[in-house]
Each structure stands twice: as C-alpha cells, then as structure tokens.
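Sequence isn't available, so here's the structure alone:
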C-alpha cells in the first residue's frame, strides 16, 4: 500500500507542478521571441500534467479501493470534482486560448512585419491565459490542501 501512496504523491506532484510554471512562462511584458520560447517550453511541459494527472487519478481510485475509505466520502467527491474542473479549465478553456495566442504570434491579423513587440491581440490573449492559470493554480492548491487534511 505504501508504494501506491508513493506513486500517487509523486504523480500528483509531476502532474500539478508544471501548472505553476505557467505563471512564469506567460508573464507580461515579454518580447515576441521570448513569448514564442515560452510557448515552446509550455508545449513540452504540457505532457507532465497529462501523464502525471492520469496516473494520480488511477492511483487515487486504487487507494480508495484498497483502503478503508469509500467513494461515498465527501472529500473524495470534492477531490474528483476539483480535478475535473482543473481539466476543464486547463484543457478545455486554456488550451484553445494558447492556440489562439500561437496563431496571433505566428501571423495573426495584427502582426506587423519585423515587430519585436507583442501585438494587442496577443497581449489580450496572454492576459486571459494568465487569469486561467490563476484559476487552475488556485483549484490545484485547494486540491492539494484537501489531500493533506482529508478526514482520517
């Protein structure tokens, strides 16, 4: 059982951890080339939440199955709902915003030839992405706290 707890904790850290790098990667006042590099790094880091988060859910369900907890426990349902909300915001909402940001940087309507500054549209999308990262980070923090203080 200890190995399953270890797998669950490590996969949760790997799965949620890169979310907090989004605040650094999508910071304001970047030049165009810096933002392109940040998006490339974001693309690489995006594999960790997909893999780690999936393993965390599977191992968490296994922990519930092998322990004295029941799926009827409120904290388990709240945890699952938080995880689903994180996925909805991160994949369903943030993903398309990042796609629009990439499009705006790679030849969007407002881009001036040779401009090193981020366009207005890209700046708007960048601010929107930051707000979504704040939401995901907050929900992730609540989820982590819930996992630490869960009822015994």
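Good, I have the coordinates. In this text, all values refer to a predicted model and were calculated from it rather than measured experimentally.

C-alpha only now, for contacts and for neighbours.
OK.

Which stretches in this protein count as helices?
2-16, 22-25, 32-45, 47-66, 74-87, 95-105, 120-148 (DSSP state H).

Turn those into a markdown table, including mean neighbour count and distance to residue 111.
Shown next, in a markdown table, are the helices of the chain (neighbours: other Cα atoms under 10 Å; distance: least, Cα to Cα, whole Å):
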| stretch | mean neighbour count | distance to residue 111 |
| --- | --- | --- |
| helix 2-16 | 17 | 34 |
| helix 22-25 | 18 | 21 |
| helix 32-45 | 16 | 10 |
| helix 47-66 | 17 | 29 |
| helix 74-87 | 16 | 31 |
| helix 95-105 | 17 | 7 |
| helix 120-148 | 17 | 9 |
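
how about the ones you listed in CSV, adding distance to residue 114?
Compiled in CSV, those are given as follows (distance: least, Cα to Cα, whole Å):
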stretch, distance to residue 114
helix 2-16, 37
helix 22-25, 23
helix 32-45, 10
helix 47-66, 32
helix 74-87, 37
helix 95-105, 12
helix 120-148, 15
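
Relative to its centre, which residue of this structure is most distant?
residue 113 (32.7 Å; Cα atoms, centre = their mean).

what sits against that residue?
For residue 113, no contacting residues are found, by Cα atoms under 8 Å, 6 or more residues apart in numbering.

what's the distance between the residue positioned nearest the centre of the chain and residue 8?
Against the mean C-alpha coordinate of the chain, by Cα atoms, centre = their mean, the closest residue is residue 19 at 4.0 Å. Between residue 19 and residue 8 the distance, using Cα to Cα, to the nearest Å, works out to 17 Å.

next up, a second structure to put side by side with the first:
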C-alpha cells in the first residue's frame, strides 16, 4: 500500500517527466527547421507542448513543496534548497528572458506574407537556443541533485 508521501513522490516524478522532458526535445525541433513552413510548424509544436510543460512544471513545484511541508527536514538539505532555488531561476528565465527573446520570432511568424526565412531569424533563433540550452543545463543539474542528493 502506498502512503500519501509515496503518492506525492510518484506525482513529482511524473510531473518532472511531463514538465521537463519536452524541453529537451523542443530545441532540436526548432534548430532543424529552416524553411518558413518548417519554422512555423516547429513553433506551433513548441507552443502546444509548452502547455504540458507549464502544467507539469507547476505540479512539479507544488508536489516538491508539499514533500517539504510533509518532511520539514528537507528544508535543511542543501540538495533540496539548491534544487528549489535553481528551479525558481528557471521559472524566472522562462517568464522574462525567453519570453523577451521569442517575442520578435512570434511577430515574424504572425506575418503570413513571409515566404522566405528572414536573415535576422537565425540570430534570434540562436539567442533563443542558447538560453534554452542554459535552462536545460539547470534542469539537468536539478535532476542530478534530486537523484544523487550529494549534500
């Protein structure tokens, strides 16, 4: 029989898969889109998957905090606090820098008269990918902290 704590851990793990997993794939989809048709499709897929990332990410944060409330000693563990701070940093980067960088790309995609990829798109895409790679690296560190609990 599973305890409430075990159920929360299961929810936390599933939330991590749903909330973090797609982010590692989205960069590849966008990176390999070159024509305007492909780019529009890539960003449509990205937007649709982002809903899963938002729900999974919110549930991930909520379940992680609930685990800490149930077991207050977690708030004294370095790996837990570091993971929490890094995750909050990821959320801030998503809400600020990633949104700011992707705004001109969204404007470009909204222009249905564009049939050829504008030259400036590649610079914007590369900036976006660099930040997304950094976010993915932070998420990988968080996963390693959760699994290894090194301190």
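Received it, and whenever you're ready, just let me know what you need. Every value quoted in this text rests on a predicted model; they were computed, and no experiment measured them.

so what number do they get for TM-score?
TM-score for the superposed chains, counting by TM-score structural alignment, normalised by the length of the second structure: 0.87, backed by 147 aligned residues with a Cα RMSD of 2.0 Å.

what does the residue nearest to the centre of the first structure align to in the second structure?
Aligning on TM-score structural alignment places residue 19 of the first structure opposite residue 23 in the second structure.

Look up the closest residue to the equivalent of residue 51 of the first structure over in the second structure, ignoring the ones flanking it.
Matched by TM-score structural alignment, residue 51 of the first structure corresponds to residue 55 in the second structure. Nearest residue to residue 55 of the second structure in three dimensions, chain neighbours excluded: residue 19, at 6.8 Å (Cα to Cα, 6 or more residues apart in numbering).

and the one you found, what does it touch?
Taking Cα under 8 Å, 6+ apart as the test, what residue 19 of the second structure contacts is 52-58, 60.

make it 10 Å
By Cα atoms under 10 Å, 6 or more residues apart in numbering, the contact set of residue 19 of the second structure is 12-13, 49-61.

and it, how far is that from residue 111 of the second structure?
On the measure of Cα to Cα, residue 19 of the second structure and residue 111 of the second structure end up 30 Å apart.

next one: residue 101 of the second structure
17 Å.

quick one, what contacts residue 14 of the first structure?
Here residue 14 of the first structure is in contact with 8, 45, 47-53, 55-56 (Cα under 10 Å, 6+ apart).

Swap in 7 Å and give it another go.
Neighbouring residues of residue 14 of the first structure by Cα atoms under 7 Å, 6 or more residues apart in numbering: 48-49, 52.

Tell me the one among the contacts of residue 19 of the second structure nearest to residue 76 of the second structure.
Lowest distance from residue 76 of the second structure to the contacts of residue 19 of the second structure (Cα to Cα) belongs to residue 61, with 17.5 Å.

which one in the second structure is aligned with residue 70 of the first structure?
Aligned partner of residue 70 of the first structure by TM-score structural alignment: residue 74.

how many neighbours does its match have?
Residues contacting residue 74 of the second structure under the criterion other Cα atoms under 10 Å number 16.

Just to check, it is in contact with residue 67?
No - using Cα atoms under 7 Å, residue 74 of the second structure makes no contact with residue 67, being 8.1 Å away.

quick one: the nearest residue to residue 22 of the first structure once chain neighbours are set aside and residue 12 of the first structure, what's the gap?
Nearest-residue entry for residue 22 of the first structure: residue 133, 6.5 Å, with adjacent residues in sequence omitted and distances by Cα to Cα, 6+ apart. Separation of residue 133 of the first structure from residue 12 of the first structure (Cα to Cα): 17 Å.

OK, contacts around residue 60 of the first structure?
Counted by Cα under 7 Å, 6+ apart, residue 60 of the first structure has contacts residue 8.

Starting from residue 10 of the second structure, give me the distance back to the aligned partner of it in the second structure.
Using TM-score structural alignment, the partner of residue 60 of the first structure in the second structure is residue 64. Distance, residue 64 of the second structure to residue 10 of the second structure, by Cα to Cα: 11 Å.

Then residue 107 of the second structure?
For residue 107 of the second structure, the distance to residue 10 of the second structure - Cα to Cα - is 40 Å.
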